[in-house]
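Asker: below are the sequence and a predicted model; questions follow.
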Amino acid sequence: MTAENVAERDIVLCVGDTTFLDYGSIEVKKEGYGPIGKGGNGLILHSALAIEPQKGQSIGLLWQKLWNREPKHKPPKDETPTQKKKRQAAARKEARNRPFEQKESYKWVEALTTVEKLVSQHTQVIHVFDREGDITKVFDQLRQLQHTGIIVRAAHNRSLDSESERLWSKLEAQPISFEQKIELPSTSQRTARQTKLAIRFCPVNLRTPYRFDNRNPLSVYAVYATEIDCPESETPVEWMLLTTEVIADIQMASTILRWYTYRWRVEEYHKIFKSGCQVEKYRLAADGMKVLIGFLSVIAVELLQLTYLHRTQPDSPAIEILNPLELKILKAKSPKLPKVLTVSWAVEVIARLGGYLEHRSKTPIGIQVLWRGWLKLHDLCEGWQLAKET
């Protein structure tokens, strides 16, 4: 459905990210789960979320991959330090020699190729990745795709094609072209703030490693953003963005920077998935859990659309986020209808369905109460449909 929706657009962004789903407290039915993070047990989810490029509204999921790692074998109790060193070296060698398609990093290339086949050839899909997606295989794969591009935050100070010059030194030598303000959301490492970035950009040729059949340089554009006057208590923002999109002027460089900030939508999506849909609270065997995750994934997208519109365009028509039946039921559940049915009105009614108390109107509407209200709305719609059929 998302692929059909984006087929009407000339350009769509596809933001990708991976999250861990922790089911470490499950004592039984552990088959199908695997190690994650530091001693955790669960599943790994990679999402590719379609975003419209003008305002950053989510459209829906274009692709999603769910898997588990195989449990590690416990080392022998009487293993000596020398034996441990040899075992770890052998494991690293085995990992390096595995086919790329069997490695977890293949997810980035798999997203490119899968979405390319799904979406109409008339739509340019630009994938947006964080540093984990900065792998040469990604850039090499793009040579073979017709209507796919990329914006990725560089993780490696790559060698360029001329005289072994490095990426960072090349961009640091460029003059500052313009300054741009952006809003930084809060994370576990920083507080939310508005900041100003100094922007440099230029074309670069990335040197292709010798192990690749195609040794031609990878021609891309680099946008280098560094924070101006960072607060003393914060870590300065520094983004080196690589893109296959042609940057001919300041306007396009600014657009690339703005598109990269939309990558936070997939992080918001995973946050809603965990805190709103509470996907980690269920206790099912892995096969059943994977089916449930597929169901919850769609609802999490709907909640992301709802919360983003409520935050950015509260006065938009409610029909932008509701189908006619949902709108009809919310009207019936609303004690007093406003003259204009807006997104803000719809969110408040859905929140009341989820248990939001009107006398606490100064308290922000939380994602969990919206989740409960959204489920209640779905139940009411299903009941209405069943009643109509009988």
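Answerer: Noted; the coordinates are in hand.
Asker: C-alpha from now on. contacts and neighbour counts both.
Answerer: Will do.
Asker: tell me the helix or strand right after the biggest helix by length in the chain.
Answerer: In the chain, assigned by DSSP state H, the helix with the most residues is helix 286-312. Tracing the chain past helix 286-312, the next element assigned as helix or strand by DSSP states H and E is helix 324-333.
Asker: list the helices and strands that next one packs on?
Answerer: Using 3 or more Cα pairs under 8 Å, 6 or more residues apart in numbering; DSSP states H and E, the elements in contact with helix 324-333 are helix 343-353, helix 367-389.
Asker: in the last one, what counts as buried?
Answerer: By neighbour count, and taking 16 or more other Cα atoms under 10 Å as the criterion, the buried residues in helix 367-389 are 367-375, 377, 380-381.
Asker: can you pull the buried residues of stretch 26-45?
Answerer: Buried, per 16+ other Cα under 10 Å, within stretch 26-45: 30, 32-36, 41-45.
Asker: now tabulate those in CSV and tack on distance to Trp63 and secondary structure.
Answerer: Output for the buried residues of stretch 26-45, formatted as CSV (distance: Cα to Cα, whole Å; DSSP: H, G, I helix; E, B strand; the rest coil):
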residue, distance to Trp63, secondary structure
Lys30, 26, coil
Gly32, 21, coil
Tyr33, 21, strand
Gly34, 22, strand
Pro35, 23, strand
Ile36, 22, strand
Asn41, 24, strand
Gly42, 20, strand
Leu43, 17, strand
Ile44, 14, strand
Leu45, 11, strand
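Asker: that older thread, closest one to Asn323 out of the buried residues of helix 367-389, please.
Answerer: Cys381 (10.4 Å; Cα to Cα).
Asker: comparison target below:
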Amino acid sequence: MGKKSSSEFRDIRLDKTRQDLLESMTIRYSSVLRQLATTNNEESRFTNFINNKKVNPDAILSQSWKETKADWSDKHMLVISDSSTLSFVNRADREKLGYIGQKTKKTGFHIHPSILLDAKDGGLYGVGSVNIIKTDFAQTPQEIADKKQRNKDRWKIPFEKKERHKWLTSPKKAIENCPTAAQYTLVGDRETDIYDLMSRTLNEGWDFLYRSKNNRKLSNTEEFDTLYKTLPRWNIEHKCRFDVAASKKRSKHEVTANLKYGTVSIKRPKFHRDKELPENIELQVVEIKECTNSVVGNEAPIHWILLTSHPVNTVEQALQILQWYRWRWTIEELFRTLKTRGLNIEASEVETFHGLANLTTMALSAAAQTMQMVKARDGQTNQKIEDVFTEKEQECLKQLNKQLQGNTEKSKNPHPSNSLAYASWIIGRLGGWKGYVKSRPPGPITMIKGLTKFYNILNGYYLII
């Protein structure tokens, strides 16, 4: 019998191991257990922890949120969700994982986390929840036939039993871990343009900001009018400029775009199986369409059609919706930090699906700390230093700040010592950033290097004090 506690694991020893594993991930920035452990005994502890049946992703994150000191009681929270696929090399000593696609012999699973951001300044509070989704292989002729039939009958399946129900269950778990905020807005990409999801989000008392994917029929216009036929008739209300990060399909550049907004009422799909859903949902639409003069080469222009439950009656409100949607990029950066650009979770040698799911959840938490530093680096977020660092860690940061600052005003830490931006400046400097305002701001890789160096210094600092 383990020692009982108030932790989610009901065992003090398991909770202590969780803390040690997370700290080691942050120090060494790896997901390989033998690299994270300093002794054989510690490697055994870490291995036993992630494979323990009492340990699961929900319990790991719930315990983490219990320990946070952040106060979000008056906050408007953005709950941003997205999916990513993790693939692992097949090994003789690893149990079979899930199907991830026809173009690879690797197996793996899908992750669907929800992260929580401050709607006022984009400050990241952490990973609120994660769904781990394993898709079984269809191997026998009967299994293949059954899979094809399920695909044909998808429209008959209730929303609650479909995989895309994750767009509601994951944010719901995140909100349960962060239950006292004043307001919540669920944010998602084109996959969230689901009538059931919009209706159920509103029923929960939350707002939404989802990107359009479907040319929906409208109920407050002519009989055969659709959303995409209506938008060209709206006036351009504003011309805006904003930066977009580089992606697989797009170069990093400054976008010049025309902005439109208005109110529509979308119809429930004609053959929808759930007739208890409202016949119409009134919502606001913000369209952002890139001008030809800012498009790079032969790349496709930015064209976002955003659906929201928030009022949009002014240019300022429309620009706020645009800003919230742009902050969705935070979760994309989180995935990059989780994978080859950071913790390299797909290099893990863990043998079981249960263990890999738990290790992935731990790695997401470690990656989120890096992203907190990135978000806070320019001082635009209002997060406090105690949201991330303990009192002893703060003391060490103050000592390091004295060493890292220069003699001129331009080379000094410009942020208040109680702000997360203050810590972010120090971590960036430790990672090799020059520290000047005009310098290119430190990105995730620089912050990873800085955090690794900081926690190594911290171990020596503890010995001194």
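Answerer: Thanks, I have the structure now. Computed from a predicted structure; not experimentally measured.
Asker: tm score of chain vs chain?
Answerer: Aligned and superposed, the two chains score 0.83 in TM-score terms (TM-score structural alignment, normalised by the length of the first structure); 372 aligned residues with a Cα RMSD of 3.5 Å.
Asker: reformat the buried residues of helix 367-389 of the first structure as TSV; add distance to Leu309 of the first structure.
Answerer: As requested, the buried residues of helix 367-389 of the first structure are exported to TSV (distance: Cα to Cα, whole Å):
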residue	distance to Leu309 of the first structure
Ile367	14
Gln368	17
Val369	17
Leu370	14
Trp371	16
Arg372	19
Gly373	17
Trp374	15
Leu375	19
Leu377	18
Leu380	23
Cys381	22
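Asker: of all the residues you listed, which two lie farthest apart?
Answerer: Ile367 and Cys381 (20.8 Å).
Asker: ok, which of the helices and strands packed on helix 324-333 of the first structure comes nearest Phe295 of the first structure?
Answerer: Per Cα to Cα, nearest to Phe295 of the first structure of these: helix 367-389, 11.9 Å.
Asker: what sits up against that closest one?
Answerer: 272, 275-277, 303, 325-326, 329-330, 347, 350-356 (Cα atoms under 8 Å, 6 or more residues apart in numbering).
Asker: just stretch 281-299 of the first structure next, same as before
Answerer: 23, 26, 29-33, 60-61, 66, 273, 277, 279.
Asker: let's see 10 Å
Answerer: Applying Cα atoms under 10 Å, 6 or more residues apart in numbering, the contact partners of stretch 281-299 of the first structure are 21-23, 25-33, 42-43, 45, 47, 60-61, 64-68, 269-270, 272-280, 302, 304-305, 371, 374-375.
Asker: tell me the buried residues in stretch 333-345 of the first structure?
Answerer: 334, 341-345.
Asker: stretch 200-211 of the second structure too?
Answerer: For stretch 200-211 of the second structure, by 16+ other Cα under 10 Å, it's 201, 207-211.
Asker: separation between Pro171 of the second structure and Lys249 of the second structure?
Answerer: Per Cα to Cα, to the nearest Å, Pro171 of the second structure is found 28 Å from Lys249 of the second structure.
Asker: ok, Thr308 of the second structure next?
Answerer: 26 Å.
Asker: more neighbours, the two?
Answerer: Thr308 (24 against 7; other Cα atoms under 10 Å).
Asker: in contact with the residue positioned nearest the centre of the first structure, which residues?
Answerer: In the first structure, the centroid-proximal residue (Cα atoms, centre = their mean) is Val266; its distance is 2.7 Å. By Cα under 10 Å, 6+ apart, the residues touching Val266 of the first structure are 14-19, 46-51, 58, 61, 272, 301, 304.
Asker: in helices only, show me these.
Answerer: Checked against DSSP H, these include these in helices: 301, 304.
Asker: pull out the buried residues from the contacts of Val266 of the first structure.
Answerer: Members of these classed as buried by 16+ other Cα under 10 Å are 14-19, 46-51, 58, 61, 272, 301, 304.
Asker: ok so, going back, going by distance to Asp274 of the second structure, which of the buried residues of stretch 200-211 of the second structure wins?
Answerer: Nearest to Asp274 of the second structure among those, with distances taken as Cα to Cα, is Thr201, at 15.7 Å.
Asker: what packs against the longest strand belonging to the second structure?
Answerer: Of all the segments assigned as strand in the second structure under DSSP state E, the longest by residue count is strand 253-267. Contacts defined by 3 or more Cα pairs under 10 Å, 6 or more residues apart in numbering; DSSP states H and E place strand 253-267 of the second structure against helix 227-230, strand 238-244, strand 280-290, strand 303-308, helix 315-326.
Asker: now do the longest helix of the first structure and helix 367-389, the angle between them.
Answerer: 100 degrees (axes from the mean of the first three to the mean of the last three Cα atoms, to 10 degrees).
Asker: who touches Ala192 of the first structure in this structure?
Answerer: Contacts of Ala192 of the first structure (Cα under 10 Å, 6+ apart): 183-186.
Asker: any chance of those in TSV, plus distance to His73 of the first structure?
Answerer: Converted to TSV, those look like this (distance: Cα to Cα, whole Å):
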residue	distance to His73 of the first structure
Glu183	46
Leu184	42
Pro185	40
Ser186	39
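Asker: counting neighbours, which of those residues comes out on top?
Answerer: Result: Leu184 is most packed of the contacts of Ala192 of the first structure (other Cα under 10 Å), 15 neighbours.
Asker: residue in the second structure matching that residue?
Answerer: In the second structure, Leu184 of the first structure lines up with Val244, judged by TM-score structural alignment.
Asker: please apply the same query to Tyr260 of the first structure.
Answerer: In the second structure, Tyr260 of the first structure lands on Tyr325 (TM-score structural alignment).
Asker: go ahead and confirm the match of Leu184 of the first structure touches Ala257.
Answerer: No - judged on Cα atoms under 10 Å, Val244 of the second structure makes no contact with Ala257 at a distance of 11.9 Å.
Asker: give me the common contacts of the two.
Answerer: In contact with both Val244 of the second structure and Ala257: Ile302, using Cα under 10 Å, 6+ apart.
Asker: quick one: the helix or strand containing Leu22 of the second structure aligns where in the first structure?
Answerer: Assigned by DSSP H and E, Leu22 of the second structure belongs to helix 12-28. Mapped onto the first structure using TM-score structural alignment, helix 12-28 of the second structure covers no residues at all.
Asker: now the strands for the stretch 51-200 of the first structure?
Answerer: 58-67, 124-129, 148-153, 178-184, 193-206 (DSSP state E, counting those that start in this stretch).
Asker: the longest one vs the second structure - mean distance after superposition?
Answerer: The one in question is strand 193-206 of the first structure. Its aligned residues in the second structure lie a mean 0.8 Å from strand 193-206 of the first structure after superposition (mean Cα distance after the TM-score superposition for the first structure).
Asker: now stretch 223-236 of the second structure: how far from the chain's centre is it?
Answerer: In terms of Cα atoms, centre = their mean, to the nearest Å, the centre of stretch 223-236 of the second structure is set 33 Å apart from its chain centre.
Asker: please consider this matter closed, and thank you.
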